[in-house]
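# Mind folding the following:
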Amino acid sequence: MTVMNINALSVIRGDLLFDELNLTISKGDRIGLVAANGRGKTTLLECMAGQSEPTNGSIVRARGLRAGYVTQYVPERAYAKTLYEWVLGALPAEQAEYESWRVDVVLGDLSVPLELQHRLLNELSGGWQRIALLAAAWIQEPDILLLDEPTNHLDLHRMGLLQNWLSALPREVPIVVTSHDRAFLDATTNKTLFLRAKKSRVFSLPFSAARAALDEADAADQRRFANDLNKAQQLRKQAAKLKNIGINSGSDLLVNKTKQLNDRAAQIEASAKAAHYERSAGDIRLVNSGTHARALITLDDARVETPDGRLLYKTGRKWILPGDRIVLLGANGTGKTRLIKMVQSALSGNSGVVKCAPSVVPAYSDQHLSQLSDSDTPMVAVTGQFDIGDQRARGVLAGAGVNIQMQGTKIGALSGGQKARLAMLILRLKNPNFYLLDEPTNHLDIEGQEALEGELITHGASCLLVSHDRSFLRNVGNRFWLVTDKGLEETGSPEPFLASEMGS
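Predicted structure coming up:
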């Protein structure tokens, strides 16, 4: 049964976001909505939820359809409420008075610990805040769920809880979800919409299979376009020959034939559909300046401690060699970020049980992008650190997806995706040979993640990184260190740890 029909939908918000979009949503659909940052995913969800109007086209909803829309950001008014109060407040007043038990059921299904339920939302992590938004939407018994980046801020354990919860929902409730987590999309969707300014495509496949089908379709379009242009070129060549013969012989018939051939060529050129070209949000190009050191970093049984001095674990003797792309694995709170910060401190000149080769040129990015100052502009951030001149600075910023209008804007006003790309650009400009990355894919869209993966691998970059993104760490890592109660252990594969954290 169809619950929503989207017909020839177009949205312009300064630029064209998408055009002539057609989509049918039926019961049982689990749709992954995929596009680069800033290309209209949130706008489309707002249109589906009735919170935004399209420029053209229509959305026909089943009679009485209730949409549960989980936004990407927590409303400001929510922070003064406890998690329990926020979910209860989603019910109509008369229901909230007599059916508060429904909150207990929903929070139980989402595995929210009792001790967190009565804490203020502004005291909870971003992951639990997102769970609160999800619970508030679901308690209203919607006929369709619209989820905007529900995986943001979730660790692997909560990602597993969310996946299992979605899988257990009644099959008749369709879901439309945006996410940059490719493994999550593969696990939770059966249909994928690639949203594009022109010629969006829908495949009845989860993300990875749909991405392969999309590449094939784009390649076929490219071949058709090339063939059409070749046909038009051949017709014009024939027309040119006939024109010369007609002029020399004075034949009106040949002159008319020449016009017909040119007209036919023009028709082919006008109707030829160019293959889709993704208007890139900016390439991420990392480099590796090289080093002759045998070991870049040496950990000599380093103590990893909490800020108040409590021992978390010892590293044992470990080395990071040129070409190593080491992924740190471990549950939240076990001290992965603490080790990253210890190495970063040693790279900054504070020696100790972490030794760094003199030839190491480091580049560091943490999960909060604290290396960026919100009060700076992107131009100041680049020209203040690197002697490259204003013109080149504008060029490299544009190449990183920071357009001319954004370059003079305060960094604090940029989106998370724009900040992430700016941070990666600054790393690249340092021309490092060792990257220290704590959750580098936070806020990066799938296009940006794949670009970063490709650059780290292609250039043989050495790095120590932490990531909750399963696809990213599987693709990038060639060594894995696991934090256990026994210390820091080398493991041949991340899969046992991932399976344990995801509850599978």
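
# make it CA atoms for all contacts and neighbour counts henceforth
Fine.

# Tell me the gap between stretch 242-261 and the middle of its chain.
Offset of stretch 242-261 from its chain centre (CA atoms, centre = their mean, to the nearest Å): 58 Å.

# buried set for that stretch?
242-243, 246, 254-255, 257-259, 261 (16 or more other CA atoms under 10 Å).

# gap between the two ends of that stretch?
Its first and final residues considered, stretch 242-261 spans 10 Å by CA to CA, to the nearest Å.

# Provide the contact partners of stretch 130-148 at residue level.
42, 45, 49, 65-72, 74, 83, 86-91, 102-103, 106-107, 110, 150, 152, 173-179 (CA atoms under 8 Å, 6 or more residues apart in numbering).

# Proceed likewise with the subsequent sequence, for comparison:
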Amino acid sequence: MINIQNLSLRAGVKPLLDSANLAIHPGQKIGLVGQNGAGKTTLFRAILGQVTIDAGNLGMPAEWVIGYVEQETDAKQQTVIEYVSFGDELYAKAIASLKKAEAEHNDNAIVAAYDQLDKLHGYAVENQTKQLLYGLGFSEEDFSKSIDAFSGGWQVRLKLARALMQRSDLLLLDEPTNHLDIEAVSWLKQWLKSFDGAVLVISHDRDFLDQVVQGIAHIDNQKINFYQGNFAAFERQRNERLMQQQALHDKQKQQMQHLKTFISRFKAKASKAKQAQSRVKALERMEMVAAVQASNPFHFEFAEPKSQPDPMLKIENLSFAYPDKPIINEANLTLRSGDRIGLVGVNGSGKTTLLKLIVGELKPVNGKVISARGVKVGYFSQHQLETLRPEWSPLKHLLALEDAPSDQQARDFLGGFGFSNEQCLESIAPFSGGEKARLALAIIVFQEPNLIILDEPTNHLDMETRDALEMALNDYSGALLLVSHDKHLLASIADQYWWVHQGMVELFYGDLDQYLSEQLKRIKQSAEAQKQMEGADDANKSQNKKQQRIENANLRKQLDQLIKADLQRSRKLEKELDKAQGKLGKLHQKMEDSSLYDDANKDELSQCLQQEADCQALIEALEMEWMEVEETIQAKRDEFESGL
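A predicted model of the protein is given here:
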């Protein structure tokens, strides 16, 4: 396991972590959360050995392989298949050895290379690569293209796919969903659930964390606090902890006031001077318990629309095509007052193009968009941050709008979006992406639209701002049109979905879970069809390989007999693990009931917590024993292979 003990990290002179502790066990999946700038990415870089540790210890098994998404790549001319499959470094080395042996016409080296590929199950790598690519939204025609043929966002997907191909013991993922559509995010959740290694993932997507992780590491006040369970369990446990902290704080305030009153009354009296002095010391020694702060520093709301024409707009026979690709063909839709529409479809299907046609940034080839009189659109595009003026301050951005507020009104308004008086006057050039996104939202909110169109608004937002945005949108009575890969936000806001696919835009009859289920089924069917098409070719390759090695059926039977008992033990442990994990799941479900935390149920809560701890300990013990049995089986197989 990775053992972080008393770790201290800095970013320049700014302390990020101070005596922080965390343990990451084999196979454990942990979400790393905390406010922007808390040190999450710096911790990743420390694990990778890219930054110097100021104090403490970061212990890691020497044999562990850490997988991560590369920031830059020099392989721009490689094909997609090569680039992603070579994320498996052992496979890449074996292929390199094979190519070298073939170039040198070295028969012995060729046989050795094929042997190495066999041990690595190398003939399955290309198919695994293609399944990864299908899941992340690539088509078969993309596989032979070079990396530099793709835009920046799609190159980020390729880097993620390459990271997932690594034979890693620990996978580090920093906001992996930011450049994915909701369909690819759904697929990634399933992939990570089946991944055998450990995962440490930074994410502000609560639904993603709820589905993937079994623990939350929260960076707060330069410490790392670990919570068992998914993000929902973390919120429940942390709220309980904060409530207890508030109660302790209130009690301590009473004690301190009592001490101060005693000191004030009696410190001047000789007969009480000694007792008063002891209370002064007690007051000095008393550890201050911080009061619970408001859980979210951001709060804003959209004004009630002054008018809501119905229908707000109509799309009639709308068609659009880029020079090399048709996008939308004869779409007919109506957006009515109060509609809350989620726009879904894989990346490249035309969602953003449709929004640009609606707001007039693009002109249709045929058809038209008819807006009702009085429609006022608030539009947040994927590239909204680029429309801000870097040299301007937040205050200047607001004062430059039509119907600009007074200076003080603008400052008060920006304060609701987390901008202090000092920040209101600063140039936004050094602002983070999250701060710029908050400013862009503030500008939209101020203009009081009756139709809000949001295209991936959460890409740069932290959890607190996402929550504030969700609450504001839920309270908004105007019409909404939303594109987002954040399932939690989309499911919370939209009550109907427009599906963009194969040039069509049509109403999807079902909820978001039904839509995603259908898309996952489609991805699996595509991957399975490709697998069947390549089956014959793989069989031929396998046969050629086998002809270069001496098969011995009797030895195979001996091996089966040799590992039979171990395999039986492994299966038994797996059943016990399933049973224990099922029990743990039921406990977590029970602990979701808020009434369990009432004073009357303290004993039952204690029993649940004890059972949870016992269950977790049992699971860890079973996992360790299962791993030992699997290692024994593999060792026997390796010994057999070396004897062939």
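
# Which strand or helix spans the equivalent of residue 226 of the second structure over in the first structure?
Taking TM-score structural alignment, the alignment pairs residue 226 of the second structure with residue 202 from the first structure. Using DSSP states H and E, residue 202 of the first structure sits within strand 201-203.

# Average offset of that strand relative to the second structure?
Superposed on the second structure, strand 201-203 of the first structure shows a mean distance to its aligned partners of 1.2 Å (mean CA distance after the TM-score superposition for the first structure).

# chain center to whatever helix or strand comes next after that strand, what's the gap?
Downstream of strand 201-203 of the first structure, the first helix or strand assigned by DSSP H and E is helix 207-249. Mean-position distance between helix 207-249 of the first structure and its chain equals 35 Å (CA atoms, centre = their mean).

# in the second structure, which residue is closest to the centre?
A centroid search over the second structure (CA atoms, centre = their mean) returns residue 203, at 3.6 Å, as the residue closest to the centre.

# Now do the same for that residue: its match in the first structure.
Using TM-score structural alignment, residue 203 of the second structure lines up with residue 179 in the first structure.

# can you pull the contacts of that match?
With CA under 8 Å, 6+ apart, residue 179 of the first structure has these contacts: 32-34, 148-151, 185.

# What sits closest to residue 10 of the second structure if chain neighbours are left out?
Leaving out its chain neighbours, the residue that sits closest to residue 10 of the second structure by CA to CA, 6 or more residues apart in numbering is residue 16, at 5.2 Å.

# Could you report the distance from that neighbour to residue 431 of the second structure?
In terms of CA to CA, residue 16 of the second structure sits 19 Å off from residue 431 of the second structure.

# and if you look at residue 166 of the second structure?
From residue 166 of the second structure to residue 431 of the second structure the distance is 35 Å (CA to CA).

# More neighbours: which of these two?
residue 166 (22 against 13; other CA atoms under 10 Å).

# Now the more buried one: closest residue in space, sequence neighbours ignored.
residue 88 (4.5 Å).

# which residues touch that neighbour?
162, 165-167.

# buried stuff in the helix or strand encompassing residue 157 of the second structure?
Using DSSP H and E, residue 157 of the second structure maps to helix 152-165. In terms of neighbour count (16+ other CA under 10 Å), helix 152-165 of the second structure has its buried residues at 154-165.

# Let me know the closest of the residues you listed to residue 184 of the second structure.
Among these, residue 157 lies closest to residue 184 of the second structure (CA to CA), at 9.7 Å.

# hang on, the earlier thing: mean shift of the helix holding residue 157 of the second structure relative to the first structure?
Relative to the first structure, helix 152-165 of the second structure is 3.9 Å off (mean CA distance after the TM-score superposition for the first structure).

# Which positions in the first structure sit opposite the helix or strand just after that helix in the alignment?
Downstream of helix 152-165 of the second structure, the first helix or strand assigned by DSSP H and E is strand 170-174. Using TM-score structural alignment, strand 170-174 of the second structure corresponds to residues 144-148 of the first structure.

# All the strands of the stretch 501-644 of the second structure, residue numbers only.
504-508 (DSSP state E, counting those that start in this stretch).

# And the helices in it?
512-547, 553-591, 602-643 (DSSP state H, counting those that start in this stretch).

# before we move on, the earlier item: mind checking how far the closest residue in space to the match of residue 226 of the second structure that isn't next to it in sequence is from residue 34 of the first structure?
Once flanking residues are discounted, residue 202 of the first structure sits nearest to residue 193: 4.4 Å by CA to CA, 6+ apart. Note on residue 193 of the first structure: its distance to residue 34 of the first structure, by CA to CA, is 6 Å.

# between these two, who's got more neighbours?
Higher neighbour count among residue 193 of the first structure and residue 34: residue 34, with 25 against 22, using other CA under 10 Å.

# Need the three-state assignment for residue 454 of the second structure.
Under DSSP: H, G, I helix; E, B strand; the rest coil, residue 454 of the second structure falls in the strand class.

# Just give me the match in the first structure for it.
Per TM-score structural alignment, residue 454 of the second structure is aligned with residue 437.

# returning to that earlier point: tell me the contacts of the residue nearest to residue 202 of the first structure?
31-34, 200-203.

# Most neighbours among those, which one is it?
These, ranked by neighbours (other CA under 10 Å): first place residue 32, 28 neighbours.

# could you pull out the strands for the stretch 51-200 of the first structure?
56-61, 67-70, 144-148, 175-178, 191-194.

# possible to save the ones you listed as TSV with distance to residue 502 of the first structure?
Shown next, in TSV, are the strands of the stretch 51-200 of the first structure (distance: least, CA to CA, whole Å):
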stretch	distance to residue 502 of the first structure
strand 56-61	35
strand 67-70	22
strand 144-148	20
strand 175-178	19
strand 191-194	23
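
# Show me the one of those strands that comes nearest residue 226 of the first structure.
strand 191-194 (23.3 Å).

# Report the distance from that closest one to the chain centre.
15 Å.

# Quick one: average offset of that strand versus the second structure, please.
So strand 191-194 of the first structure averages 0.9 Å relative to the second structure (mean CA distance after the TM-score superposition for the first structure).

# What residues sit buried inside that strand?
So, applying 16+ other CA under 10 Å, buried residues of strand 191-194 of the first structure: 191-194.

# so how far is stretch 362-374 of the first structure from its chain's centroid?
That offset, for stretch 362-374 of the first structure, works out to 18 Å (CA atoms, centre = their mean).

# What does residue 188 of the second structure correspond to in the first structure?
That one, residue 188 of the second structure, aligns with residue 162 by TM-score structural alignment.

# and that match, how many neighbours does it have?
Neighbour tally, residue 162 of the first structure, other CA under 10 Å: 23.

# Hmm, residue 328 of the second structure is touching residue 322, no?
No: counting by CA atoms under 8 Å, residue 328 of the second structure stays clear of residue 322, with 9.9 Å between them.
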